[in-house]
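Chemist: Sequence and predicted model, in that order:
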Amino acid sequence: MDLFLSRGFEATTMDEIAAGAGVSRRSLFRYFGTKEDIVLRTLAGTGEAIRDALRARPADEAPWEALQAVAGSLATDGSWSSERELAIGRICLETASLRARRAEKHQGWADLLVPELAVRPASAPVGESAAQAILTAALACLDLATDRWVAGAGADDLPALFAEAVAAVRA
């Protein structure tokens, strides 16, 4: 990450990353298939964390309310407040391949999260199709909120930005 932050994403090569990590290029590719995977490695466990947090929410809580509560708790856990996170966020915001890879990671979360949302009540269980639509919209809201948070240099409250985006979608 230090290489990406100092030299820029596009200017940093996998050979430089391997040398900086003290491993061979082949070993590096065993763990990371692309440079994008290195930057977005922090998202690897996020789907599971969201699923676990959803499971911990009250079973009778509606999908949108549960998602907002989870987003608020994850965003305020302290990991989103550092200058380093902002710098990584800027790289992601400015690099098309990272934005695309982020969307791909989010798509992978659907297998974990749709079943959790599908059993939550609205006035009745929402079902698989509705859960997929809610999740897709919620992830778009999360991306918008995160991008606005980064663009504002972290000055805004990330859960509030997410809540604002959710309110717009639900209006």
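Modeler: Yes, it's here.
Chemist: C-alpha only now, for contacts and for neighbours.
Modeler: OK.
Chemist: Which parts of the chain are helices?
Modeler: Assigned by DSSP state H, the chain shows helices spanning 2-7, 14-21, 25-31, 35-39, 46-56, 63-75, 83-94, 96-118, 127-151, 158-170.
Chemist: what about versus this one:
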Amino acid sequence: MSSLWSRTRNAVYGEITRTAMELFLTRGFDATTIDDIAAAAGISRRSFFRYFGTKEDVVLGDLIASGDLIRQALEARPAGEDAWTALCGALHSVKDSAYDDETMLKIFRMVHETPSLRARSIEKHLQWQALLTPEVRRRLGADPADPWDVRADALVATVITCLDVAGEAWTRAGGQVPLEDLFDAAVDAVRPASCEPAAEISTGDPG
């Protein structure tokens, strides 16, 4: 019964998502209301909120699931890889195949042009950081109790920013350049000489 309930819920979630995305991409995100989505999906407004907290979650709700997949991919990377290489490899291994490139371009444009979606995207990526940092810290041999050792947080934040930069560049280019290549170009621009500690981190008053 639990499995049946889960499949039913996933099917309804998927149907609401598809319906909402069609409305967003034809009418515009701000012009589409929750009542519009509920009516088109044949559900009540109350039912909508059983699956989504906001309109933004319809567009970006799967980001958390993607973050967990990246965490799993990161943990599965070879033990000898440095943290930077492992992070980039993990991101490369998780691809969103829910939409074709043309639809993905429309979604990227919508996200970049809608302030509420941009803000929600940043919030979701902060949750990615919380998911990925512990494994990067482990690979660096960092002490989580040391407040001065910010290497893991900095590496994860940098790689996530590179992904955002690549997405914006891909959108500006109208999808004519592979997103993976743009991501690689971004990470190459800021790739550290080594992700391993070259010297002991100072722990104390920097002054």
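Modeler: In hand now; what should we look at? Remember, it's a predicted structure, so these values are computed and weren't measured experimentally.
Chemist: coming back round to it: adding mean neighbour count, write the helices of structure 1 out as JSON lines.
Modeler: Shown next, in JSON lines, are these (neighbours: other Cα atoms under 10 Å):
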{"stretch": "helix 2-7", "mean neighbour count": "13"}
{"stretch": "helix 14-21", "mean neighbour count": "15"}
{"stretch": "helix 25-31", "mean neighbour count": "13"}
{"stretch": "helix 35-39", "mean neighbour count": "18"}
{"stretch": "helix 46-56", "mean neighbour count": "17"}
{"stretch": "helix 63-75", "mean neighbour count": "19"}
{"stretch": "helix 83-94", "mean neighbour count": "17"}
{"stretch": "helix 96-118", "mean neighbour count": "17"}
{"stretch": "helix 127-151", "mean neighbour count": "19"}
{"stretch": "helix 158-170", "mean neighbour count": "18"}
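Chemist: Now check structure 1 for the residue matching Cys162 of structure 2.
Modeler: Aligning on TM-score structural alignment places Cys162 of structure 2 opposite Cys141 in structure 1.
Chemist: wait, Gly42 of structure 2
Modeler: Counting by TM-score structural alignment, Gly42 of structure 2 lines up with Gly22 in structure 1.
Chemist: show me the contacts for that match.
Modeler: The contact partners of Gly22 of structure 1, by Cα atoms under 8 Å, 6 or more residues apart in numbering, come to none.
Chemist: at 10 Å what do you get?
Modeler: Contacts for Gly22 of structure 1 were tallied using Cα atoms under 10 Å, 6 or more residues apart in numbering; they are Glu16, Leu28.
Chemist: Excluding sequence neighbours, find me the nearest residue to the spatially most central residue of structure 2.
Modeler: Geometric centre of structure 2, nearest residue: Leu63, 4.5 Å, by Cα atoms, centre = their mean. Of all residues not flanking Leu63 of structure 2 in the chain, Lys124 sits nearest, at 6.5 Å (Cα to Cα, 6 or more residues apart in numbering).
Chemist: was I right about that neighbour contacting Val59?
Modeler: No: Lys124 of structure 2 is beyond contact range of Val59, at 11.6 Å (criterion: Cα atoms under 10 Å).
Chemist: residue in structure 2 matching Asn115 of structure 1?
Modeler: Wrong residue type there; residue 115 of structure 1 is Pro, not Asn. So, by TM-score structural alignment, Pro115 of structure 1 is matched to Pro134.
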